[in-house]
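> dropping a prediction and its sequence here:
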Amino acid sequence: MSDVLVLPDRLDATAELLLAAAGRRGLVVRQGLGRGGHVYGGPVFAGQVAAASGLALLDPPDDWLVTLPYRYTCRDIVMSTVGDARWSRTPMFVKQPREKVLPATVYADGSRLAPLPPDTAVLVSGIVSFLVEYRLFVLDGAVHTASRYATHGRLDPAPLDRCGDRGPVLEFTGALLDACADGLPSAVVVDVGLASDADRGEEQWAVVEANMGWFSACYAADPDRVLDVVLRAAGPRDRLLPRDEPFDRAAR
């Protein structure tokens, strides 16, 4: 079964690219709930496939951003709850670490948060503007393939090799991974961007967030290399690398 990739019934753009890449590699692809050696899809779907097939789903830690030095984030970030964040009366950026029930956006104050259970975990951070954002598919602590995905907050995909920021992006991400890769699974997606501080008139590269490799949009990255990350990020538990055991979603 390790040569079977399970995809959802309804394919998004990334799943379609992975379907083609898997075909070029000779993998069997099945759609819909079923058993397989690997899976790509949303948390509910992937979780059901993983439970039925004994797969490990690798997740970055919920508090990974919180643990990073300020030089990599360019903003203060804390782990909190919806209940505590409701008391804030200043603007803040709020997102859930994994789930997407709460819109990840800037809130004028805590009263604007959706009526979720008060113990719902959220990341609360200062507000920064990203001039351009990149998605990097990371394998074994190195960038495996990458894509620009947004410019000034608008979707703007392009392969990293065609972007003028390629050098600075790889330099910043390389330094980040050298310093912090032990805190991430061996297959993961990291988003970085050029943050603008209007008050200081400065621009600095910073981490946006980390995401699971088994459910992240490909954008303009090389789908064959994205597939490498997907296969490692969602594969048989009996092949799990010892270093990845703490990152298995089922074990957390």
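Noted; the coordinates are in hand. Numbers count the residues shown, from 1 in each chain.

> use CA for all of it now, contacts and neighbours both
OK.

> would you map the helices across the stretch 101-250 of the chain?
166-180, 223-233 (DSSP state H, counting those that start in this stretch).

> now for the last one, which elements pack on it?
Contacts of helix 223-233 with other secondary structure elements, assessed using 3 or more Cα pairs under 8 Å, 6 or more residues apart in numbering; DSSP states H and E, are made with helix 13-25, strand 38-39, strand 129-139, strand 142-151, strand 187-197.

> just confirm residue 221 contacts residue 145, I think it does.
Yes - using Cα atoms under 8 Å, residue 221 is in contact with residue 145, at 5.8 Å.

> list the contacts for the residue nearest to residue 124 when sequence neighbours are not counted?
Nearest residue to residue 124, sequence neighbours excluded (Cα to Cα, 6 or more residues apart in numbering): residue 94, at 4.7 Å. Neighbour list for residue 94: 104, 105, 106, 107, 122, 123, 124, 125 [criterion: Cα atoms under 8 Å, 6 or more residues apart in numbering].

> the closest residue to the third one other than its chain neighbours - how many residues pack around it?
Translated: residue 106. Nearest non-adjacent residue to residue 106, counting by Cα to Cα, 6+ apart: residue 93, 4.2 Å away. Per other Cα atoms under 10 Å, the neighbour tally for residue 93 reads 18.

> ditto for residue 251
Residue 251 has 10 neighbours, counted by other Cα under 10 Å.

> got it, and residue 87?
If you count neighbours by other Cα under 10 Å, residue 87 ends up with 11.

> same check on residue 173?
The number of residues packed near residue 173 is 23, by other Cα under 10 Å.

> give me every residue that touches it.
Counting by Cα under 8 Å, 6+ apart, residue 173 has contacts 143, 192.

> take the one below as the second:
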Amino acid sequence: MCPVIDDRVLLLAPRATDTVRRLTETATARGLRAVTAEGWRAPDGPRDAGRTHLYGGPLLADRVAGELDVAALQPPADWLARLPVALTGRRVEAVTLAQARRLRRPAFVKPPTDKLFPARIHPDGSRLPGPDAFDDDLPVLVSDIVRFDREYRLFVLDGAVHVGSRYSVGPRLDPARLAQDPYAAEVRAFAAELLAAADGSLPSAAVVDVGLLDEGGWAVVEANPAWASGGYACDPGKVLDVVLRAAGPKAETAPEDLPFVRAAGRATGSP
């Protein structure tokens, strides 16, 4: 567990979620000052620059990270597409929205990090948002359609699973601590294989979701920034460990993490 951090702030998005509540309680117990953003702005302004961590999603990061000197780390937009099919369980391509609109086959389409439009199965690319809604060069992920029987959230720190939670069984939300799940050993074994193969391609603190395919076999679902991910049934103290590293003072960011710092308003590319 990380030590108590004096004179630090955890800035939280103005959303009343279970993860926000649990992180607020945990951060306060650890000695941080937990503050809820007002109108997606930093309530105390520049005086908290250089000692703030944040949790709350891309909108909050884009509004306050620059002002407060926060480095918000996130996986590259094309990370999933660069993995081998043996780990993804399906073909995944990183393309522009303009290219995705030209699809003539069913596919699952999603923005990599920012939830700018719903991630879902499309019969083709004709019903994707048009150029009046989003720029043609917006990065999106296009993948073959697969179904997951069970899905798990893993908070990763320094290349290893720090804490995990099941979050769904079939189409049903069903959170449970990883240790309580009958597939826990298989999840950890697959995660170890994945993280070894992905060495250097993720920031030191991130979230990776994995799942058991309907037809059998384990596969990566996606990767996301820890500062924008729900904790489900994870130990909030361990979630906080990862969040603090994933979005904290820029001056304390390790050199190897600098390529993963989010540029305001967009996901970063490959490091």
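Received it, and whenever you're ready, just let me know what you need. From a predicted model like this one, the values you see are computed outputs, not experimental measurements.

> in a markdown table: the helices of the stretch 101-250 of the first structure, plus distance to residue 21 of the first structure.
Listed next are the helices of the stretch 101-250 of the first structure as a markdown table, based on distance: least, Cα to Cα, whole Å:
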| stretch | distance to residue 21 of the first structure |
| --- | --- |
| helix 166-180 | 24 |
| helix 223-233 | 5 |
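
> which of those helices sits most buried?
Sort these by mean neighbour count, taking mean count of other Cα atoms under 10 Å, and helix 223-233 sits at the top with a mean of 23.

> report the aligned residue range of the second structure for it.
Helix 223-233 of the first structure lines up with residues 236-246 of the second structure when matched by TM-score structural alignment.

> ok, stretch 61-71 of the first structure next?
Residue span in the second structure matched to stretch 61-71 of the first structure, by TM-score structural alignment: 76-86.

> list the buried residues in the matching stretch.
Within stretch 76-86 of the second structure, the residues scored as buried using 16 or more other Cα atoms under 10 Å are 76, 77, 78, 79, 80, 81, 82, 83.

> out of those, which sit inside strands?
Taking DSSP state E, every one of the buried residues of stretch 76-86 of the second structure sits outside strands.

> which one in the second structure is aligned with residue 103 of the first structure?
Matched to the second structure by TM-score structural alignment, residue 103 of the first structure sits across from residue 118.

> equivalent analysis for residue 178 of the first structure, please.
Residue 178 of the first structure maps onto residue 196 in the second structure, by TM-score structural alignment.

> on that earlier part again, mean per-residue distance, the strand or helix carrying the residue nearest to residue 124 of the first structure to the second structure?
Using DSSP states H and E, residue 94 of the first structure sits within strand 92-95. Superposed on the second structure, strand 92-95 of the first structure shows a mean distance to its aligned partners of 0.4 Å (mean Cα distance after the TM-score superposition for the first structure).

> equivalent analysis for stretch 132-139 of the first structure, please.
Counting by mean Cα distance after the TM-score superposition for the first structure, stretch 132-139 of the first structure comes out at 0.2 Å.

> give me the stretch of the second structure that that stretch matches.
Using TM-score structural alignment, stretch 132-139 of the first structure pairs with 150-157 in the second structure.

> name the surrounding residues that touch the matching stretch.
161-170, 178, 187, 204-213, 221, 226, 231-232, 239, 242.

> could you redo the last one with a cut-off of 6 Å?
161-170, 204-212 (Cα atoms under 6 Å, 6 or more residues apart in numbering).

> ok, stretch 208-216 of the first structure next?
40, 41, 42, 59, 188, 189, 190, 191, 192, 230, 233.

> tell me the contacts of whatever residue of the second structure lines up with the fifth one?
Right, the one you point to is residue 188 of the first structure. Aligned against the second structure by TM-score structural alignment, residue 188 of the first structure finds its counterpart in residue 206. Residues near residue 206 of the second structure by Cα under 6 Å, 6+ apart: 156, 225, 226.

> mind running it again at 7 Å?
Counting by Cα atoms under 7 Å, 6 or more residues apart in numbering, residue 206 of the second structure touches 74, 155, 156, 157, 224, 225, 226, 246.

> please enumerate the strands of the stretch 1-150 of the second structure.
Assigned by DSSP state E, counting those that start in this stretch, the stretch 1-150 of the second structure shows strands spanning 9-12, 33-36, 52-55, 70-72, 92-96, 107-110, 120-122, 139-143, 148-157.
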